[in-house]
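Peer 1: All I have is the shape, not the residue letters:
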């Protein structure tokens, strides 16, 4: 056999081996994805939180609802959303009543009993101060001089307290905080920018009545309970394979 023929045989063998390898890899990925689909309806708790999650009774809508539905459809995974007060929504996953909760951003307390998926839902935190509130509008001055109101059981409250801000009032309802800010009973609210905009639109208040200072981006995902993941160890990896394709951004 001449040199050219020898090289042709070797190339054919390498192509065949590459083809077989690709086929085996594809089969392996398919088997993992199939094994990761849970053989039951996955239960996920949430809160009424427009524009992310809105309960219309017989159907749900919102940016986070649509992003989650996109992932679950790609997984072909049956699931059910349960609307609850936010504190209970998280606690019932901690006690293994339900499988997960969303839309949620990372904090260390949640990490003790659940694991966060890839974050794939945009969230930006901003400081909102009354327009005539007299303080320099930089982060350090706001931290030192301003007293905050915040939502109970929210990650915004957790973050403010953890980072040494002065939180003097907490309630479950953002609609209750906004009049307090207007009356200067509190100095500021740190909140999800989209959530705050929807709340003031609902109240008929223009954003021009507030000083707005950017803080940080804190994207959202789904927390799945440790007990659920212990019983379904491949589910989170399969879920995370589809988050990029289902990402929500406001841009």
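Peer 2: Great, that's in hand. Bear in mind that the values here come from a model prediction, so they are computed numbers and not experimental data. Residues are numbered from 1 along each chain as shown.

Peer 1: make it CA atoms for all contacts and neighbour counts henceforth
Peer 2: Noted.

Peer 1: who touches the residue most central in space within the chain in this structure?
Peer 2: Centroid check for the chain by C-alpha atoms, centre = their mean gives residue 220 as the closest residue, at 1.8 Å. Applying C-alpha atoms under 8 Å, 6 or more residues apart in numbering, we find residue 220 in contact with 102, 103, 104, 105, 106, 119, 120, 121, 122, 123.

Peer 1: What separation do you get for the spatially closest residue to the fifth one that is not a sequence neighbour and residue 155?
Peer 2: I take that to be residue 106. Excluding the flanking residues, the one nearest residue 106 by C-alpha to C-alpha, 6 or more residues apart in numbering is residue 116, at 6.9 Å. Residue 116 sits 14 Å away from residue 155, taking C-alpha to C-alpha, to the nearest Å as the criterion.

Peer 1: Next up, a structure to set beside the first:
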């Protein structure tokens, strides 16, 4: 219904979108947007524009949107950003020789017109050097004309290889994830109020790959959290709750029925079953433990060996975890942990991963799985 309505209203004048990406060359972001607009059956035209020009055109109501964009405070009144299509993983790269320099005396370099340049402007950072490409910036950095640069980790590593630079020559410090999406102008959203929700609903269908943590980030996450998580898995409250649940197995038909009932209640905003679980002594123990983690942990689920919920710290969307990767991978591989793909929580605007570890009894028998939602930015910042 929405797609046909949009088509009938815009077929004569397709959506006008700006991008600073090469239009004629294959590019993942352009392919992604093309796929989404095809899915919602809406025609559009691309204009190659510098970011400053694209923003200006949106402000003047001459453009329906632009991509890939991040949400800047100066643009909030002019439109709305879609759910993330891509994640940029921003890291600070600093010369070892610059470690002793005071923050306000550091010399920064940036690619002209980049998202980092926008951020520098908003944060009043002193820019020593502006260049046109990432490779130029890394060359300037290598020659120590600047002390520190801020780049997407994958982009830095790719260009460092091209320039025969070892990425580990410099101090790398995680800064933040930056969600990139389509910025839709107010005039577009006013005319088509359901456009952005339709666009967002097809992002995952058109994505070529999920958001995944780098090897460095996974290692950092393990170093920060693994020991504490193992201690939680071995705690009396968790052990007793799991062993009790394993003594009461359910037939698959009963599991499916409970799972459907639980999920429907959550969708109806009447989570009676889930709230009953939240009142259990073991669940209250998890809630206290989670609170002590100062926002790094967003939820905790303890399952038995069937994958059904035993105790929980938050209302979960479903009761049975037995068919999901966060459970299955703990039974189908011998690793000590499993870290799932990165997910974006639209309601909180936070990124999280599911961190799973097996639960063993005192005889080293695998009796369940401990699954934690981790606010990845807070965890990596530690």
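Peer 2: Perfect, I can see it now. Quick caveat, the model's predicted, so the values are computed rather than measured.

Peer 1: Alignment lookup: the residue nearest to residue 106 of structure 1 to structure 2.
Peer 2: Matched to structure 2 by TM-score structural alignment, residue 116 of structure 1 sits across from residue 81.

Peer 1: cool, residue 237 of structure 1 as well?
Peer 2: Per TM-score structural alignment, residue 237 of structure 1 is aligned with residue 197.

Peer 1: burial count for its match?
Peer 2: Neighbour count for residue 197 of structure 2, taken as other C-alpha atoms under 10 Å: 11.

Peer 1: distance from the helix or strand containing it to structure 1 after superposition?
Peer 2: Residue 197 of structure 2 belongs to helix 195-201 when elements are defined using DSSP states H and E. Superposed on structure 1, helix 195-201 of structure 2 shows a mean distance to its aligned partners of 1.8 Å (mean C-alpha distance after the TM-score superposition for structure 1).

Peer 1: which residues in the stretch 151-251 of structure 1 form strands?
Peer 2: Shown for the stretch 151-251 of structure 1, the strands assigned by DSSP state E, counting those that start in this stretch span residues 166-171, 188-192, 210-217, 221-225.

Peer 1: Out of those, which one sits most buried?
Peer 2: strand 221-225 (a mean of 27; mean count of other C-alpha atoms under 10 Å).

Peer 1: re earlier: give me every residue that touches the residue nearest to residue 106 of structure 1.
Peer 2: Contact analysis of residue 116 of structure 1 by C-alpha under 8 Å, 6+ apart lists 105, 106, 221, 222, 223, 224.

Peer 1: ok, back up a step: and of the contacts of residue 220 of structure 1, the nearest to residue 66 of structure 1?
Peer 2: Nearest to residue 66 of structure 1, judged by C-alpha to C-alpha, of the contacts of residue 220 of structure 1 is residue 121 at 10.1 Å.

Peer 1: Might one say that the closest one is in contact with residue 219?
Peer 2: Yes - using C-alpha atoms under 8 Å, residue 121 of structure 1 is in contact with residue 219, at 5.7 Å.

Peer 1: So which bits of stretch 242-262 of structure 2 are buried?
Peer 2: The neighbour-count check on stretch 242-262 of structure 2 (16 or more other C-alpha atoms under 10 Å) flags 242, 243, 245, 246, 255, 258, 259, 261, 262 as buried.

Peer 1: Go through these and say which is closest to residue 284 of structure 2.
Peer 2: Using C-alpha to C-alpha, residue 242 is the member of the buried residues of stretch 242-262 of structure 2 that lies nearest residue 284 of structure 2, at 14.9 Å.

Peer 1: Nearest residue to that closest one in space, please, no chain neighbours.
Peer 2: Spatial nearest neighbour of residue 242 of structure 2, chain neighbours left out: residue 304 (5.3 Å); criterion: C-alpha to C-alpha, 6+ apart.

Peer 1: What is the neighbour count of the one you found?
Peer 2: Applying other C-alpha under 10 Å, we find 29 residues neighbouring residue 304 of structure 2.

Peer 1: Check residue 372 of structure 2 too.
Peer 2: Neighbour number of residue 372 of structure 2 under other C-alpha under 10 Å is 25.

Peer 1: which residues of structure 1 fall in helices?
Peer 2: In structure 1, the helices defined using DSSP state H lie at 3-36, 63-75, 86-94, 139-145, 155-162, 174-182, 193-203, 226-231, 235-240.

Peer 1: Give me the mean deviation of the fifth one from structure 2.
Peer 2: Averaged over the aligned pairs, helix 155-162 of structure 1 sits 2.7 Å from structure 2 after superposition, using mean C-alpha distance after the TM-score superposition for structure 1.

Peer 1: elements contacting that helix?
Peer 2: With contacts defined as 3 or more C-alpha pairs under 8 Å, 6 or more residues apart in numbering; DSSP states H and E, helix 155-162 of structure 1 has these neighbours: strand 147-151, strand 166-171.

Peer 1: Which among those is found nearest to residue 92 of structure 1?
Peer 2: Per C-alpha to C-alpha, nearest to residue 92 of structure 1 of these: strand 147-151, 19.1 Å.

Peer 1: what's the matching range in structure 2 for the closest one?
Peer 2: The alignment of strand 147-151 of structure 1 onto structure 2 (TM-score structural alignment) covers residues 107-111.

Peer 1: Also stretch 96-106 of structure 1?
Peer 2: Under TM-score structural alignment, the match for stretch 96-106 of structure 1 is residues 61-71.

Peer 1: how close does residue 25 of structure 1 sit to residue 45 of structure 1?
Peer 2: Using C-alpha to C-alpha, one gets 35 Å for the distance from residue 25 of structure 1 to residue 45 of structure 1.

Peer 1: do the same with residue 24 of structure 1
Peer 2: Relative to residue 45 of structure 1, and taking C-alpha to C-alpha, residue 24 of structure 1 is found at 38 Å.

Peer 1: want to try CSV for the helices of structure 1, with distance to residue 213 of structure 1 as columns?
Peer 2: As requested, the helices of structure 1 are exported to CSV (distance: least, C-alpha to C-alpha, whole Å):
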stretch, distance to residue 213 of structure 1
helix 3-36, 43
helix 63-75, 24
helix 86-94, 26
helix 139-145, 8
helix 155-162, 15
helix 174-182, 15
helix 193-203, 10
helix 226-231, 36
helix 235-240, 32
